[in-house]
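A.B. asks: For reference, the sequence and a predicted model appear below.
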Amino acid sequence: MAGGRLPKGYPYYISDVETDSDGEIGEVPLPNIEDGNRRAWREELQNIELQAFTGIPAPTTVLDGTAVEMDLFHLMFPPALYEEIARETNRYADLEQEKNGVDSRWRATTPDEIRAYIAIQIVMGIIVAPTQDLYFCKDNLFRPMGINERFTRDRLDKLNQYFHVADTSQNPPRRQPGHDKLAHIRPIMDILLNKTKTEYSSHMEASVDEAMVAYTGRLGFKQHIPLKPTKRGIKVWMRADPNNGYFNDFQVYTGKEGNVAEKGLGERVVRDLTREIWGKYHHIYCDNYFTSINLFQDLFDNLTYACGTIRTNRKGIPPAIAKAKLKKQGDMIQRPKGSMVATAWHDKRTVTLLSTNSDPRDMTEVSRKQKDGSIVNVRCPKVLKQYTQNMNGVDRADQLRSTNSFCRKAAKWWKYLFWFMVDVAICNSFILMKESINHYITTKSEGRRERVQLEYRMKLAHQLLGDYWGKRKRESI
């Protein structure tokens, strides 16, 4: 369910995970040893010992108690980017005026104005108006106060018109060798992505999934996924921390190359997004689009555990799992092969799972409501419960991002990706402050109060705006 906000109180059950099994009723075949090339899969369950996680989850940069929201934000969004954006915006404005004539309403922007411009976008994400003009209307009843005191409508329109973050003049034409589909945001994206990876050491659990950046205009690599809350837009592969929703890594999907589908795309994405954390015994969670036996074996060989639902037609799945026909809630089949375990368990339907991060003999119970209204405890492999608890990292990160996110419409697709990355920087910096040992909020009774993202965004907007005034104050008479 990545790519949109989960409904409040959404029940995330084990039976809601992806599965290709139809759950037909029938007898369960129990061969002692699988045949053919799958002879390594066995019926006998053996103890599997896991190595301890060696990472230390925490912010990597520790700021003292005097640091404010803007200081944390600048860990993720370096102040040098204001200068870069101002330079590229002025360069693009000059080029446009060379082609179309002098624009008398334009004047060169500055890093301070770009910083204030971003602050205004944060304000607009909190106080949402149907149109931008409403922020500047003369009717005090309907005008959101504040923005019109710092910016004029004409100046904001001109910044929107010429806003640019990269020089694309050296990018080869489309379909030519070396052409970069993301050239409009590549320099900024590389910097922000590096900060995303290095400013936080993640927890043991990590989930990999896809998110969607809403966009409905024309774009060669725009995706349409009918079952997603955000059905049309730009797909972004993500690795996120299910413990706090921190965006650990992301990769923008730019579509097929040469109109040819990439073979093993899901496996390649997981390797790309997890390679930098191999060797610490992280536990990676993914759904059946990504899961394969080759991928999990590769991760295991690189000292990284994995768990995920798996399609029953994947190469190498033992027949007892692929053809399982379980009829009762709680029925299960497990087949181990070394440290890898394939599991079929019946809830509302049959769920198939592959894992290298659990002992197949570890069991637990889940509560299920019956047709007569009674609640019963159903026996369940512990690994399935772990999956439902940790697979929602990208969903949780998307919830944070969709709260008071930038929502203004734009004609250029790359602006949606840019503001997506600014949202990611804000959410990640919020988590850095939330977990900073020097920034805990205490109550009068010496208790601890959790930080709220809305409050964080409001303070950040004030600090970024600072004493900037884009319009002259009226002189008092």
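C.D. replies: Cool, got the structure.
A.B. asks: CA only for contacts and neighbour counts going forward, please
C.D. replies: Fine.
A.B. asks: Sketch out the helices for this structure, chain order is fine.
C.D. replies: Taking DSSP state H as the criterion, the chain carries its helices at 69-76, 80-100, 111-126, 147-150, 153-162, 186-198, 265-274, 293-301, 319-322, 382-390, 393-402, 413-435, 453-465.
A.B. asks: Tell me which of the ones you listed sits most buried.
C.D. replies: The highest average neighbour count among the helices of the chain, using mean count of other Cα atoms under 10 Å, belongs to helix 393-402 at a mean of 24.
A.B. asks: can you give me the angle it makes with helix 453-465?
C.D. replies: 50 degrees (axes from the mean of the first three to the mean of the last three Cα atoms, to 10 degrees).
A.B. asks: Redo the helices of the chain as a markdown table? Include distance to residue 168.
C.D. replies: Below are those laid out as a markdown table (distance: least, Cα to Cα, whole Å):
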| stretch | distance to residue 168 |
| --- | --- |
| helix 69-76 | 24 |
| helix 80-100 | 10 |
| helix 111-126 | 20 |
| helix 147-150 | 32 |
| helix 153-162 | 14 |
| helix 186-198 | 10 |
| helix 265-274 | 26 |
| helix 293-301 | 36 |
| helix 319-322 | 50 |
| helix 382-390 | 40 |
| helix 393-402 | 28 |
| helix 413-435 | 12 |
| helix 453-465 | 28 |
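A.B. asks: Second structure for comparison follows:
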Amino acid sequence: MVTAARVCCVRVSGPTQRMPTTATAMDFFQLFVPDNAIQNMVMQTNMYAKKYQERFGSDEGWRPVTAQEMRAFLGFVSSTGVHRCESVLSIWSGGFFGNKSIAPKMSQARFEKILKYFHIVAFRSSQGSQGLYKIQPFLDSLQQSFTCTFRPSQTQVLHEPLIDEDPVFITTCTERESRKRKKRKFSLWVRQCTTTGFICQVYIHLKEGPGPDGLDTLKHKPQLHSMVARQLCQNLASQNAIIFTGPSITSLNLFQEFEKQGIYCCGLLSSRKSDCTGLPQSMLSNPDMPQQRGQSQIKMKGNMCLINWYNKGNFRFLTNAYSPIKQGVIIKRKSGEIPCPLAVEAFAAHLGYICKYDDKYSKYFIFHKPNKTWQQVFWLTISIAINNAYILYKMSDAYHVKRYSRAQFGERLVRELLDLDDCSPTQ
């Protein structure tokens, strides 16, 4: 059996470069969105505007955008994640979300012109037939920067982070608005470090598409989720990583495939959501006899271990990363310590951290919700980049000089993008 001790290896995790104590929020952000990426946005936006006007007529109010204006444009949109602004255009209003401290940096009319023509890739190339061709170069660059700037811990989780689950929105939206939100045409999956929350890899799956990865050819969701897991873990071979998965990804075939690559897994099983092919049916049904809390049944085959653990209900886990012999505990505030296999304790601890991370940081996702899919993906990944930048900031010497909260860091970044003289966040 591959135990946690055997899988464990000397692994240095954290930032790959040391940032100076004087590093600013912009310095951390530009680890992921450097000047050349912004300059490309400038070039592509101007190219698109020119082509658009050649086809549909000149736009007298338009002039080519500059790099300074593009940074300001990013700053205005990013501010919606700091101030919980329902619409980026509210910045110039006199209402509740009006922001007189940043509005003078650009007129609303100019902002709307840039918003109209904003592009990452202006034209489809002969090779760019996939649905995300308008943003794929940016996604590739962003992924490379995530990989180059941070070494994750041994334990990582694959999941879909919170995107539209803002509690204020849910309690105030109409049923029609809620249905509209659910029509998002893509799903966003991540591989995330469970000790820091740093998102190491992002995978975007379009829900509509004729390609081999489209839902037209992957009607069976476990098959789709296994494909997503392979994409997220393609760079983890031979690193002895331990991957935690939810029911939609957990499957015997996938875990065995990963084990051959030196990737170990621990996942929650569900007879309804998981691909249970090859697993004994006796372990997937609830026992006839009543069970006590903390009681568990275990079946093993080679390094693979199937656990049925009872805690006011049956919870099933599949793992090849933790020994079933080793025991752990789940600590409940009212019930005290509940015995469990070590795999269950590890799963609860690591997934619990990620849930807390999501609850804390997802509320800083950019609120701007464009209609075009590629723009939705762009602003979501910008939000992830800002959160990752803050994690690196907290792990740097700069944090010991000025201990900014996530909200203060976001506000400071906005002011630096807007090139405001006073870049200190408001208290």
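C.D. replies: Arrived safely. The shown structure was predicted, so the numbers you read here are calculated from the model rather than taken from an experiment.
A.B. asks: So for residue 58 of the first structure, which of the helices of the first structure sits nearest?
C.D. replies: The closest of the helices of the first structure to residue 58 of the first structure is helix 413-435. By Cα to Cα, the value is 7.4 Å.
A.B. asks: Which strands and helices lie in contact with the closest one?
C.D. replies: Contact analysis of helix 413-435 of the first structure by 3 or more Cα pairs under 8 Å, 6 or more residues apart in numbering; DSSP states H and E lists strand 58-59, helix 69-76, helix 186-198, strand 205-214, helix 393-402, helix 453-465 as its packing neighbours.
A.B. asks: If we use 6 Å, what do you get?
C.D. replies: helix 69-76 (3 or more Cα pairs under 6 Å, 6 or more residues apart in numbering; DSSP states H and E).
A.B. asks: Mean per-residue distance, the helix it packs on versus the second structure.
C.D. replies: Once the two models are superposed, helix 69-76 of the first structure sits on average 1.1 Å from its counterpart in the second structure (mean Cα distance after the TM-score superposition for the first structure).
A.B. asks: What is the aligned counterpart of residue 270 of the first structure in the second structure?
C.D. replies: Residue mapping for residue 270 of the first structure onto the second structure gives residue 229, with TM-score structural alignment as the criterion.
A.B. asks: Just give me the match in the first structure for residue 294 of the second structure.
C.D. replies: Aligning on TM-score structural alignment places residue 294 of the second structure opposite residue 330 in the first structure.
A.B. asks: what number of residues lie near the equivalent of residue 253 of the first structure over in the second structure?
C.D. replies: Pairing criterion TM-score structural alignment: the partner of residue 253 of the first structure within the second structure is identified as residue 205. Close neighbours of residue 205 of the second structure, defined as other Cα atoms under 10 Å, add up to 20.
A.B. asks: can you pull the contacts of residue 205 of the second structure?
C.D. replies: 186-187 (Cα atoms under 6 Å, 6 or more residues apart in numbering).
A.B. asks: Tell me how far it lies from residue 162 of the second structure.
C.D. replies: As for residue 205 of the second structure, its distance to residue 162 of the second structure is 15 Å (criterion: Cα to Cα, to the nearest Å).
A.B. asks: Residue 224 of the second structure too?
C.D. replies: As for residue 224 of the second structure, its distance to residue 162 of the second structure is 19 Å (criterion: Cα to Cα).
A.B. asks: Next: residue 314 of the second structure.
C.D. replies: Using Cα to Cα, which is the criterion applied here, residue 314 of the second structure is 26 Å from residue 162 of the second structure.
A.B. asks: same question, residue 156 of the second structure
C.D. replies: 17 Å.
A.B. asks: The two: which is more packed in?
C.D. replies: Between residue 156 of the second structure and residue 162, counted using other Cα under 10 Å, the more crowded position is residue 156 (27 against 15).
A.B. asks: Give the aligned equivalent of the more buried one in the first structure.
C.D. replies: Residue 156 of the second structure maps onto residue 206 in the first structure, with residues paired by TM-score structural alignment.
A.B. asks: who touches its match in this structure?
C.D. replies: By Cα under 6 Å, 6+ apart, the contact set of residue 206 of the first structure is 240-241, 284.
A.B. asks: possible to save those as a markdown table with distance to residue 295 of the first structure and neighbour count?
C.D. replies: Listed next are these as a markdown table, based on distance: Cα to Cα, whole Å; neighbours: other Cα atoms under 10 Å:
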| residue | distance to residue 295 of the first structure | neighbour count |
| --- | --- | --- |
| 240 | 19 | 28 |
| 241 | 20 | 26 |
| 284 | 11 | 27 |
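A.B. asks: Let me know the closest of those residues to residue 418 of the first structure.
C.D. replies: Of all the contacts of residue 206 of the first structure, residue 240 has the smallest distance to residue 418 of the first structure: 19.0 Å, by Cα to Cα.
A.B. asks: List the single closest residue to the aligned partner of residue 311 of the second structure in the first structure in space, sequence neighbours excluded.
C.D. replies: Structural alignment (TM-score structural alignment) places residue 311 of the second structure against residue 347 in the first structure. If the residues on either side of it in the chain are set aside, residue 347 of the first structure comes closest to residue 329, at 4.9 Å by Cα to Cα, 6 or more residues apart in numbering.
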